[in-house]
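Peer 1: task: produce atomic coordinates for the following.
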Amino acid sequence: MTVPSPFLNRPGAVVLPDAVDAGVPSHYGSPNIEQRMLAAGEAIVDLSNRGVVSVSGPDRLSWLNSMTSAELTYLPAGASRETLFLDPNGRVDYAAGIVDDGETAWLLVESDDVPPLVAWLNRMKFMLRVEVADRSTEFARIGLMPGDAPLDLAVASPNGVPLVWSDPWREVVTGGHQYAQGEHPSAGWRWTEVLVPREKLPALATGILPVAGSLAAEALRVAAWRPRKATEADEKTIPHELDWLRSAVHLTKGCYRGQETVAKVHNLGHPPRRLVLLHLDGSDSVLPSRGATVLTERNGEPASVGTVTTAVMHHELGPIALAVIRRNIDQVAHLTVDEDGISIAAAQQVIVPADAGAVVDVPRLPRLGAVRRTP
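Peer 2: Alright, predicted model coming up:
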């Protein structure tokens, strides 16, 4: 994304050099206060660095439905969904939030994924009546947690339907499945994104609406156990590892690319890795970076068992992180995180349990030729 954000000119705007959301303010000087304001529905977040792709034409929904993990065929105008583009082995290539306005499906994706996704979709059109375009230079994304008093935003509605995407992570979607057990923190996750014409951004940036930086949005996301493609996913990720079946997968919709792996792991197997929330020791005032090694002790020696994907300072929980670790690691194992030689103690809170998957009870058949003994 090369369009500079006018929010960068707002007083106090700071862009951290290692922030996952480059090109927009990380914070405005008070990250914890910004989190509280955002959680209360009193602030907006500049997400204009992220991508927007449009798919128009009468075949758009059935076409997207045939290629992705969510049920999209009868998506009503104005309704929100999330879907995953998987490779033939079920690994996550792209993740997209979707809102349809009756004529065009609007895909909210990571900025780095826009060029390859648009190119791939154009190769898959064949004779279908669809048109694919990168709309990131025309429309910008603004994030918020709607409160009691609606915020005055210039929401785009090119075909008469406001382009507002409400994150489905808050509840298990129809056809989905949740691996996390017990009370889920997503109950308070009201994340919403709106598309605004880019020419309206300067007025928003200089207006009276309170603003929060991208760090505030990331902190609330981590506390809600919400995975993000740019951070929690890598080239090996399958949806089960991140509990992504709860918001982006319909398990009985029929065939799509990668569906066999999704069904096989869910019904008969176990994902090789699992997402956890780490409560970090803040004694050294050090937050681990993305990719920091998660360790446990084996035979008296530290052994690598996974990596940190996102670490944040939460305004209530303190230093926390999402991490992806090996499935077979004991759920009560003592973990540490190595950050450039500094060892940070980490208490593991299970999100995806070690026994996730294998939901179909397959009876064990006797071995061929085995002799059945009677008492």
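Peer 1: every contact and neighbour count from this point should use C-alpha atoms.
Peer 2: Will do.
Peer 1: element containing Arg36, please.
Peer 2: Arg36 belongs to helix 31-39 when assigned by DSSP states H and E.
Peer 1: mind listing what's buried in that helix?
Peer 2: For helix 31-39, a neighbour-count test (16 or more other Cα atoms under 10 Å) marks Pro31, Asn32, Glu34, Gln35, Arg36, Met37, Leu38, Ala39 as buried.
Peer 1: now Arg151: how far from Gly51?
Peer 2: Rather than Arg, residue 151 is Leu. Taking Cα to Cα, to the nearest Å as the measure, Leu151 falls 23 Å from Gly51.
Peer 1: so if I had to pick from the two, which one is more boxed in?
Peer 2: Gly51 (24 against 16; other Cα atoms under 10 Å).
Peer 1: find the nearest non-adjacent residue to that one, please.
Peer 2: Nearest non-adjacent residue to Gly51, counting by Cα to Cα, 6 or more residues apart in numbering: Ser111, 4.3 Å away.
Peer 1: wait, what's in contact with that neighbour?
Peer 2: Taking Cα atoms under 8 Å, 6 or more residues apart in numbering, we find Ser111 in contact with Met1, Asn49, Arg50, Gly51, Val52.
Peer 1: top of those residues by neighbour count?
Peer 2: Busiest of the contacts of Ser111 [other Cα under 10 Å] is Val52, holding 26 neighbours.
Peer 1: distance of it from Glu110?
Peer 2: Val52 is 8 Å from Glu110, by Cα to Cα.
Peer 1: could you find the closest non-adjacent residue to His334?
Peer 2: In space, and not counting its chain neighbours, His334 is closest to Thr296: 6.2 Å by Cα to Cα, 6+ apart.
Peer 1: so which strand or helix has that neighbour?
Peer 2: Short version, using DSSP H and E: Thr296 is in strand 293-298.
Peer 1: contacts for the helix or strand just after that strand, please.
Peer 2: Going down the chain from strand 293-298, the next helix or strand is strand 301-314, by DSSP H and E. Here strand 301-314 makes contact (Cα under 8 Å, 6+ apart) with 32, 35, 215, 218-220, 222-223, 231-232, 287-297, 319-326, 329, 337.
Peer 1: buried set for strand 301-314?
Peer 2: Those would be Ser304, Val305, Gly306, Thr307, Val308, Thr309, Thr310, Ala311, Val312, Met313, His314, for strand 301-314 by 16+ other Cα under 10 Å.
Peer 1: closest one to Phe126 out of the residues you listed, please.
Peer 2: Relative to Phe126, the closest of those is Thr309; by Cα to Cα it sits at 37.3 Å.
Peer 1: distance of the closest one relative to Ala356?
Peer 2: 20 Å.
Peer 1: I'd guess Pro146 is in a strand, am I close?
Peer 2: No. Going by DSSP: H, G, I helix; E, B strand; the rest coil, the assignment for Pro146 is coil, not a strand.
Peer 1: here is the second sequence; please produce its structure so I can put it next to the first one:
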Amino acid sequence: MADPDARERGNAPDDTSTSTAATYSSPLLAVPGAVPAPEEWPDQGVAWHCGDPLVEQREATAGLVVIDRSHRSVISVTGADRLTWLHSLTSQSFTDLPDGATAESLILDINGRIEHHFVATHFDGTVWLDTEREYAAALLSYLQKMVFWSKVEVREADMAVLTLIGPALAKAIPDTTKAVALPDGGFTRPLGWPAEGRADAVVPRPQLTRWWAEYTQAGARPAGTWALEALRVTSLRPRVGVDTDERTIPHEARWIGTAEQHGAVHLEKGCYRGQETVARVHNLGKPPRHLVLLHLDGSDEHRPMTGDPVTAGGRTVGRVGTVIDHFEFGPVALALMKRTIKPETELTAGAPGREVAASIDPDSLPQYEEVQPGRAAVDRLRGR
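Peer 2: Here you go, the predicted structure:
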């Protein structure tokens, strides 16, 4: 299944996103069976798979796998104002985030378009943020510039991420309900996606190989990022810069929701940059595009690339995001599609001359049956 041409897989950032830093190389690439990612795959520097990517995906849904994600960057936020300060800058509610809790959040531009996504864990007096490596420097710089008189300190942290997925998670993680300390530093934290049983171990980088050995000895099968990406896609979880473009707003990417709902945008929190767009779409309108799952023609030797168009009758109606081979569904992709496109529409995905037939999974379509609060208020004023 390994294909050395990442363009065939289509899982490389398009021209609008920053290229993944090519300088990182995980010590776990020396583990027997580890296959490094193809050159243009976004997860550079860690294993793409560990010998059999489809079996690794199956084990993630039936047993337990451990995945090296040490290419991600971690930022620490400390100080008495850490929660209120993050609350004022981001799309998630942090003021009441208890110790041990984890939340996802976004930073938006003034027009409500997504600039950054990160996972934040409040643990032992620190909020730990981990994010895509290629966006980390810009995120760190932005946060440090926004400190002003707040009692916070923002630093790059020498920490690495390992991800465990599977229903047998309790074999390796002592507490699957909240973040808990690991011996000699670091912590584990549960997350609610992409499959039953998911936790990350955020560990000091010098201890990365130690914890990999601990988890594999506890019964976790070594796996690569291919397994996580396949499960993420079928769970309709976007990835910034791959499944989003420079125009994407949170409603399009399905990132609306509280920490408990595994969302990244809390609709009842106070002001933050870009909130006006979020509120307007929530109260009065619908997003112009939405994230859906595409099934691709598996008989075609080609695969579309991230950033390629999705077309209907020769007209561009969407944008391809992550493209992946799934152990049950075959070749699938996430795509940002115009909201008006019906699931029965005949589609193609890919650059001219390399198009493949595609179809929208009807179960992946968002539901828009509820009347928005603002629209309902307007209708009441008009006597409707």
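Peer 1: and the TM-score between these chains?
Peer 2: TM-score for the superposed pair, counting by TM-score structural alignment, normalised by the length of structure 1: 0.84. Supporting figures: 343 aligned residues with a Cα RMSD of 2.6 Å.
Peer 1: ranges for the helices of the stretch 201-350 of structure 1?
Peer 2: For the stretch 201-350 of structure 1, the helices defined by DSSP state H, counting those that start in this stretch cover 201-206, 214-223, 229-232, 245-248, 259-267.
Peer 1: those helices: which one's closest to Thr73 of structure 1?
Peer 2: helix 245-248 (14.4 Å).
Peer 1: same for the closest one, what does it pack against?
Peer 2: Helix 245-248 of structure 1 sits against strand 80-86, with contacts defined as 3 or more Cα pairs under 8 Å, 6 or more residues apart in numbering; DSSP states H and E.
Peer 1: what do you get if the cut-off is 6 Å, keeping everything else the same?
Peer 2: The contact analysis (3 or more Cα pairs under 6 Å, 6 or more residues apart in numbering; DSSP states H and E) places helix 245-248 of structure 1 against no helix or strand.
Peer 1: off-centre distance for it?
Peer 2: 10 Å (Cα atoms, centre = their mean, to the nearest Å).
Peer 1: to which residue of structure 2 is Cys255 of structure 1 aligned?
Peer 2: When structure 2 is aligned by TM-score structural alignment, Cys255 of structure 1 is paired with Cys271.
Peer 1: what is the neighbour count of that match?
Peer 2: By other Cα under 10 Å, neighbour count at Cys271 of structure 2 equals 13.
Peer 1: contacting residues around it?
Peer 2: Cys271 of structure 2 makes no contacts at all, as judged by Cα atoms under 6 Å, 6 or more residues apart in numbering.
Peer 1: repeat for Gly51 of structure 2
Peer 2: Gly33.
Peer 1: that one falls within a strand, correct?
Peer 2: No. Counting by three-state DSSP, Gly51 of structure 2 is not part of a strand but coil.
Peer 1: how much space separates it from Ile173 of structure 2?
Peer 2: Counting by Cα to Cα, the gap from Gly51 of structure 2 to Ile173 of structure 2 is 25 Å.
Peer 1: assign Ile28 of structure 2 to helix, strand or coil.
Peer 2: For the record, residue 28 of structure 2 is Leu, not Ile. helix.
Peer 1: what about the counterpart of it in structure 1, how many neighbours?
Peer 2: By TM-score structural alignment, Leu28 of structure 2 lines up with Phe7 in structure 1. Phe7 of structure 1: 23 surrounding residues under other Cα under 10 Å.
Peer 1: over to the one 4 residues further on?
Peer 2: When neighbours are counted by other Cα under 10 Å, Pro11 of structure 1 registers 10.
Peer 1: with the one 10 residues further on instead?
Peer 2: The local packing count at Asp21 of structure 1 equals 23, with neighbours defined by other Cα under 10 Å.
Peer 1: now which residue in structure 2 aligns to it?
Peer 2: In structure 2, Asp21 of structure 1 lands on Asp43 (TM-score structural alignment).
Peer 1: so that match, which state does it fall into?
Peer 2: Applying three-state DSSP: Asp43 of structure 2 is coil.
Peer 1: from Gly224 of structure 2, how far off is it?
Peer 2: For Asp43 of structure 2 relative to Gly224 of structure 2 (Cα to Cα), the value is 10 Å.
Peer 1: what of Leu347 of structure 2?
Peer 2: Leu347 of structure 2 is 31 Å from Gly224 of structure 2, by Cα to Cα.
Peer 1: so what does Gly62 of structure 2 match up with in structure 1?
Peer 2: Wrong residue type there; residue 62 of structure 2 is Ala, not Gly. Match for Ala62 of structure 2 (TM-score structural alignment): Ala40.
Peer 1: again with Thr322 of structure 2
Peer 2: Match for Thr322 of structure 2 (TM-score structural alignment): Thr310.
Peer 1: quick one on the thing from earlier: now the buried residues of strand 301-314 of structure 1 as CSV including distance to Ala13 of structure 1?
Peer 2: As requested, the buried residues of strand 301-314 of structure 1 are exported to CSV (distance: Cα to Cα, whole Å):
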residue, distance to Ala13 of structure 1
Ser304, 37
Val305, 37
Gly306, 34
Thr307, 30
Val308, 27
Thr309, 25
Thr310, 22
Ala311, 21
Val312, 18
Met313, 18
His314, 19
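Peer 1: can you tell me what Pro150 of structure 1 aligns to in structure 2?
Peer 2: In structure 2, the residue equivalent to Pro150 of structure 1 is Ala170, according to TM-score structural alignment.
Peer 1: again with Val359 of structure 1
Peer 2: Looking across to structure 2 (by TM-score structural alignment), Val359 of structure 1 lines up with Gln372.
Peer 1: what's the counterpart of Thr83 of structure 1 in structure 2?
Peer 2: Checking TM-score structural alignment: Thr83 of structure 1 goes with Ser105.
Peer 1: the nearest residue to its match once chain neighbours are set aside and Glu8 of structure 2, how far apart?
Peer 2: Leaving out its chain neighbours, the residue that sits closest to Ser105 of structure 2 by Cα to Cα, 6+ apart is Ala264, at 4.3 Å. Look at Ala264 of structure 2 and Glu8 of structure 2: by Cα to Cα, they are 31 Å apart.
Peer 1: fine by me, thanks again.
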